[in-house]
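1. here is the input, now give the coordinates:
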Amino acid sequence: MIFVLDVGNTNIVLGIYKNEELIVEWRLSTDNRKTSDEYMIEVAQLFAYNKLEVSDISGVIISSVVPNIMYSLEHMVRKFFNKKPLVVGPGIKTGINIKYDNPKEVGADRIVNAVAAHEMYKKPLVIIDFGTATTFCAVAANGDYIGGTISPGIKISSDALFQRAAKLPRVELIKPETVICKNTVASMQAGIVYGYIGQVDFIVSKIKEEMIALGEENPMVIATGGLANLIAEGSKSIDKVEPFLTLEGLRIIYEKNRE
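-> Here you go, the predicted model:
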């Protein structure tokens, strides 16, 4: 079995694959103040709760956009699993040709998503990852990572509205039935959610135009991340939601680098 870890700015998503099947998935808060022992205790509790044996783990792979946390996580893996983790970064085989001006600037999560989506669909793709930031990635039919866009995540936008406007409350991120609302909470929810749906559809339309101009066929649009379903419900541009796209990409990259 393979233990995979996707470290984001807000959450660490962990999963265990048995062959090609994701048998369990967990989320922990990202906290670079935690020691390797603290993370080890949390992981040990998750294993015990799910009646999993540490000895069954044959390999570990990590992707991270939080450099400060890696020392603790890598040491946790060495202590708990007695293995050196594979870390997504320069020198790792991905099968993806990155066309960025500086390929090292592309976040590990974006590369991992591109690997998974290309392996799954083998066609031009727009990949949207709804995380702390929302990333839009353009991937060619041959697997080239063409580039993309980064915007503030929906939770960041919502928190900023609450923090900077004295009379506005913090609201739950749900989609009201109407845009013309009769109270402050619903008005904020409509503005945040429908405004974000509009942003997603516009950015996707522009990416599609540019990809077609480069000679790609009309791209398929894949969404992933915690709020993907919320936005996909109202979006005209999202074709498929893949909630475990990043974990699947980690499994694929591990297999490519197994030897």
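2. make it CA atoms for all contacts and neighbour counts henceforth
-> Noted.
3. mind listing the helices for the stretch 151-259 of the chain?
-> Secondary structure of the stretch 151-259 of the chain by DSSP state H, counting those that start in this stretch: the helices cover 154-164, 184-213, 228-232, 245-256.
4. summarise which helices and strands the third one is packed against.
-> Contact partners of helix 228-232 among helices and strands, from 3 or more CA pairs under 8 Å, 6 or more residues apart in numbering; DSSP states H and E: helix 184-213, strand 240-241.
5. next, the buried residues of that helix.
-> Judged by neighbour count (16 or more other CA atoms under 10 Å), helix 228-232 contains these buried residues: 228-229, 231-232.
6. would TSV of those with distance to residue 10 be doable?
-> Converted to TSV, these look like this (distance: CA to CA, whole Å):
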residue	distance to residue 10
228	16
229	18
231	19
232	21
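7. specify which member of the residues you listed is nearest to residue 83.
-> Using CA to CA, residue 228 comes nearest to residue 83 of those, at 33.6 Å.
8. my guess is the closest one contacts residue 130, does it?
-> Yes: when contacts are counted by CA atoms under 8 Å, residue 228 is listed as touching residue 130 (5.9 Å).
9. could you pull out the helices for the stretch 1-150 of the chain?
-> Assigned by DSSP H, counting those that start in this stretch, the stretch 1-150 of the chain shows helices spanning 36-49, 70-81, 108-121.
10. sequence B follows; please return its structure for comparison with A:
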Amino acid sequence: MLLAVDIGNTSTVCGVFEEKGNITALFTFKTEIPVSSEEILIKLKNFLELYKIKLKDIKGLSIACVVPSALNYWVEMGKKWLAREVLVADHTTVDIPMDLLYPSEVGADRLINALAGWEKYKTSLIIVDFGTAITFDCISEKGVYLGGAIAPGLFISAEALFKKTAKLPKIDLSEIPLQTIGKDTISALKTGLLYGFTGLTDYLIDKLSKEMGSSPKVIATGGMAKFIVPLSKKIEKIDPYLTLEGLYYLWKQKKP
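-> Okay, here's the model as predicted:
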């Protein structure tokens, strides 16, 4: 079994894959800087026990991380306690053609999404990842990663509003406003956040598509996608496990 780990700024998402690529376990926890590799091991062991998976069943560890201060602890845990081989995704390990000025600057999650998107769909593609930030990644019809765009995420924008404005309450974004004109503060906040970010998303997709000179397939992933995709006119589907699947594809390519 392979343990795929996507360490984001807000959450860490883990998936356990069987040899043929089926996900047998999936769990998420808050990203924190651990004090030791043993701390990660204990947390991981507790989650795996829920699925009746033993640590010895994990034969490999594939990681995408955008939090450098957490990465070393995960690598140490993998090599010391879990697996013989630990694979870390970056511009040197992800084998996809890139048309970029500075490949080393691109986040591992974006590279992995591009790899997974091409492996799964084999067509020109825009991947919108709704995480702490919203990233837009463009892949050409020949499988070249072209770059994309980055915007503030829905959650951190909402949090900024709540922290900087004393009278604005926290709200439940799972309920779509029935009308655009908010008649109270909560409905006005929902309109601004949900429809505002939908507008941002669809406008950027339209601009990126025109610059690509094609009609790319548009898919979404990330934990916040469920709030925006139902309102979007441009996104075709949600692919919730895309990043984890990319880590699986990477492992298959690099497997010792």
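11. what does the TM-score come to for these two?
-> Once the chains are overlaid, their TM-score stands at 0.96 when taken by TM-score structural alignment, normalised by the length of the second structure; 254 aligned residues with a CA RMSD of 1.2 Å.
12. among the helices of the stretch 151-259 of the first structure, which is the most enclosed?
-> Among these, helix 245-256 has the highest mean neighbour count (mean count of other CA atoms under 10 Å), at a mean of 23.
13. that helix vs the second structure, mean deviation?
-> With mean CA distance after the TM-score superposition for the first structure, helix 245-256 of the first structure departs from the second structure by a mean of 0.3 Å once superposed.
14. which secondary structure elements does that helix contact?
-> strand 2-7, strand 11-18, strand 59-64, helix 108-121.
15. what about the helices and strands packed on helix 228-232 of the first structure, which gets the closest to residue 45 of the first structure?
-> Residue 45 of the first structure sits nearest to strand 240-241 of all those, at 30.1 Å, using CA to CA.
16. so how much does that closest one differ from the second structure once superposed?
-> Once the two are superposed, strand 240-241 of the first structure sits an average of 1.0 Å from its aligned residues in the second structure (mean CA distance after the TM-score superposition for the first structure).
17. contacts only, for residue 38 of the second structure.
-> Contacts for residue 38 of the second structure (CA atoms under 8 Å, 6 or more residues apart in numbering) come out as residue 77.
18. what residue of the first structure matches up with it?
-> Residue 38 of the second structure maps onto residue 37 in the first structure, with residues paired by TM-score structural alignment.
19. its match and residue 68 of the first structure, how far apart?
-> According to CA to CA, to the nearest Å, residue 37 of the first structure and residue 68 of the first structure sit 16 Å apart.
20. still on that earlier bit, got a markdown table for the helices of the stretch 151-259 of the first structure, with distance to residue 96 of the first structure too?
-> Shown next, in a markdown table, are the helices of the stretch 151-259 of the first structure (distance: least, CA to CA, whole Å):
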| stretch | distance to residue 96 of the first structure |
| --- | --- |
| helix 154-164 | 28 |
| helix 184-213 | 17 |
| helix 228-232 | 24 |
| helix 245-256 | 10 |
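21. of those, which is nearest residue 95 of the first structure?
-> Using CA to CA, the helices of the stretch 151-259 of the first structure put helix 245-256 closest to residue 95 of the first structure, at 8.4 Å.
22. relative to strand 11-18, how tilted is that closest one?
-> 50 degrees (axes from the mean of the first three to the mean of the last three CA atoms, to 10 degrees).
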